[in-house]
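K.L.:
Below is the structure, and that's it, no one-letter string:
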């Protein structure tokens, strides 16, 4: 088989012959002594040379493309744009994972992977950070809670103390610190997020592939956060993550004759240190019931802002079976190191699955910073 260099030489020779034959035809076409049969023969010779040239060029172009691909193997991008480099690196990581191939070192380094040299399958920092931020399926707690990505996180429950007094005016907080300690230690709880990738997406552009995968993973992570925080029947080991946990968290319940009065009472029951930054997390349907009761046929209240009605900012989520009132900065999500990315395939549909396994924890740092607004049973 000829080398690509030999094919280049053949192309140059055939190209010259085609051009020479074309010039000859143009010259003879104006000569009355040349018959039409002679011109037809020369034209046929030119077409034959052109056909040979096309065959050699096709083989040359194919070998050249294969050579470029071979030379660029392991190089995930040629772009000079830093953002595009990251997108291309993510796309390479996804495709290599789906193909069950090793992810090149330069790709890992571009994504901030510190553990590449150890041969581990840790999720690179850039991918991890993007997955746990800006989800599409919303977890409303993200707007008000603390989100960190720190291994073995341990923090104080109270951020400052004074040396000349008891420093905690709220007796419930003081009792809680005495009973549970003054620090919060975050543990590791594993969960998996799956995203299906069709063959067309996998074979598509890097930007489309990365945006599709990240969109789905972000949504899955946010849905998990919301689920554990508002679980009325938490899984074993996840009880402490829920605002409704009566065993570990034990948030105080404040009752009222109706939901409106119980929310007002819950706000008033908070110590002023928490009341100032308090917000209300509740179902939109519950809010509409409150408005319907208060309006009594008038349309005025329907146009008012929820904060004007209830006295504190309101965040709606259907996950809040019982309204939660409090300072949500004491709600803290932390993601630990050691996320894994894996590949699987749904044999029924043939869709490839990109799987992320992560470890996280949700801690309600001070139960005394919250209240549950409940309605008295008739």
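P.N.:
Looks like it arrived, so ask away. What you see is a predicted model, and the numbers here were worked out from it, not measured in a lab.

K.L.:
CA only for contacts and neighbour counts going forward, please
P.N.:
Noted.

K.L.:
hey, where'd the helices end up in the protein?
P.N.:
Remark: helices assigned in the chain by DSSP state H are 4-29, 36-71, 82-98, 105-110, 125-131, 171-180, 199-202, 206-229, 259-269, 272-275, 284-295, 306-310.

K.L.:
would you list these in TSV and tack on distance to residue 116 and mean neighbour count?
P.N.:
As requested, those are exported to TSV (distance: least, Cα to Cα, whole Å; neighbours: other Cα atoms under 10 Å):
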stretch	distance to residue 116	mean neighbour count
helix 4-29	37	15
helix 36-71	23	14
helix 82-98	13	20
helix 105-110	7	19
helix 125-131	11	18
helix 171-180	40	14
helix 199-202	24	14
helix 206-229	21	20
helix 259-269	50	21
helix 272-275	45	17
helix 284-295	47	15
helix 306-310	50	15
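
K.L.:
Next up, a structure to set beside the first:
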């Protein structure tokens, strides 16, 4: 049974942790406490166990319980503070924006006001910022209010096929472990490729800030139109731009300088290529080549054209295969992405997009068309936490 490492000491939770981090710590220590309790019960009924062993196990249980209680207290206090803050924000929203009672309509009106003020070079009203959850402590002006930021960046996007499969977060200076758990030694890693990768790259992944801009063209007619039409137009444009950027960097065959680490196909990530005489064979071999820890949750990312070719060859006049689900044909769930020039097989929980908080918004004008642009500058990163969790299926014709 694998043991999860505990936090080194309780002092690491000194009031600066997020509610999420405290929840994670509680879960980790809770699991270990449950395990130790089971071991203590087993020793207590084992006649061969010495009283010293039982006392040592009892001491371990008491230490873990003390850790758990301290962290739980901090979690409960922070949770109560956040609930009170949210309640205050809700009360502030109710009292602003002309007395609009419908929370959804109030958000729409606040977003529309933000866009119009930005496009006309006016300051954003405080009641608008409050309704959109902006952090007044940041100094105002340039920071994209949280509600707009989350709707644009964290909302599921149909145009990026990786959304819903890869992890997506919005955390400043994010660092994550390459593996979701570790042990007190490295011998547990049965997949030697993973062990070598951890040794070469380290056991943590640090996300960087990579700047990009998204432009939403807004005509005067749209600006002066209804709130719903204005907000829908701008947000759809921004979401499409964000999705297009994510997809572009993740599947870039020749990544831009500084973006090499973001692509599945880059030499920097060096994902292992598995050869086959045709696409179907290459994919099946790639699945088999994955270590079982990754194979269980593996998915296949491939173009629809490649899948159609597979069906054409396998069907051989049998119409029933055309109606079969891709997973029935290939053995794993399939995600279609035309940008996937070669099929990628792997556990997408090791693909992670992160947006660094600090997006800015401004206006620009397209001189050629006369259309005003609502511009968002965002910072994001895509990291493949473990290349060992993926394989690229490559067709190599044998002589």
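P.N.:
Structure received. Values in this document were obtained by computation on a predicted structure and should not be read as measured data.

K.L.:
How close are the two chains, by TM-score?
P.N.:
Once superposed, the chains reach a TM-score of 0.78 (TM-score structural alignment, normalised by the length of the first structure), with 304 aligned residues with a Cα RMSD of 1.6 Å.

K.L.:
And the helices of the first structure: which comes nearest residue 143 of the first structure?
P.N.:
helix 206-229 (11.7 Å; Cα to Cα).

K.L.:
Kindly calculate the angle that that closest one makes with helix 82-98.
P.N.:
70 degrees (axes from the mean of the first three to the mean of the last three Cα atoms, to 10 degrees).

K.L.:
corresponding residues in the second structure for helix 206-229 of the first structure?
P.N.:
Mapping helix 206-229 of the first structure onto the second structure (TM-score structural alignment) gives residues 227-250.

K.L.:
That stretch against the first structure, how far on average?
P.N.:
Once fitted to the first structure, stretch 227-250 of the second structure is off its aligned match by 0.7 Å on average (mean Cα distance after the TM-score superposition for the first structure).

K.L.:
Check the mean deviation of the lengthiest strand in the first structure from the second structure.
P.N.:
Counting by DSSP state E, the longest strand found in the first structure is strand 351-364. Compared with the second structure after fitting, strand 351-364 of the first structure has a mean deviation of 0.4 Å; criterion: mean Cα distance after the TM-score superposition for the first structure.

K.L.:
Residue range in the second structure corresponding to that strand, please.
P.N.:
Using TM-score structural alignment, strand 351-364 of the first structure pairs with 371-384 in the second structure.

K.L.:
Equivalent analysis for stretch 79-86 of the first structure, please.
P.N.:
Going by TM-score structural alignment: stretch 79-86 of the first structure matches residues 100-107.

K.L.:
if we look at the matching stretch, which residues are touching it?
P.N.:
Contact with stretch 100-107 of the second structure is made by 93, 94, 97, 131, 132, as judged by Cα atoms under 8 Å, 6 or more residues apart in numbering.

K.L.:
can you rerun that using 7 Å?
P.N.:
94, 97, 131, 132 (Cα atoms under 7 Å, 6 or more residues apart in numbering).

K.L.:
out of everything not next to it in sequence, what's closest to the first one?
P.N.:
Read that as residue 94 of the second structure. Using Cα to Cα, 6 or more residues apart in numbering and skipping residues adjacent in sequence, the residue nearest residue 94 of the second structure is residue 101, 6.5 Å away.

K.L.:
and residue 272 of the second structure, what pairs with it in the first structure?
P.N.:
In the first structure, residue 272 of the second structure lands on residue 252 (TM-score structural alignment).

K.L.:
neighbours of that match, just the number please.
P.N.:
19 (other Cα atoms under 10 Å).

K.L.:
pretty sure it is touching residue 373, no?
P.N.:
No: the criterion here is Cα atoms under 7 Å, and residue 252 of the first structure misses it with residue 373 at 9.0 Å.

K.L.:
Turn the helices of the first structure into CSV, columns for distance to residue 154 of the first structure.
P.N.:
Below are these laid out as CSV (distance: least, Cα to Cα, whole Å):
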stretch, distance to residue 154 of the first structure
helix 4-29, 63
helix 36-71, 48
helix 82-98, 31
helix 105-110, 29
helix 125-131, 20
helix 171-180, 14
helix 199-202, 40
helix 206-229, 20
helix 259-269, 29
helix 272-275, 22
helix 284-295, 35
helix 306-310, 35
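
K.L.:
Out of those, the one nearest residue 361 of the first structure is which?
P.N.:
helix 206-229 (9.0 Å).

K.L.:
picking that back up, just so I know, which of the helices of the first structure lies nearest residue 155 of the first structure?
P.N.:
The nearest among the helices of the first structure, by Cα to Cα, is helix 171-180 at 13.2 Å.
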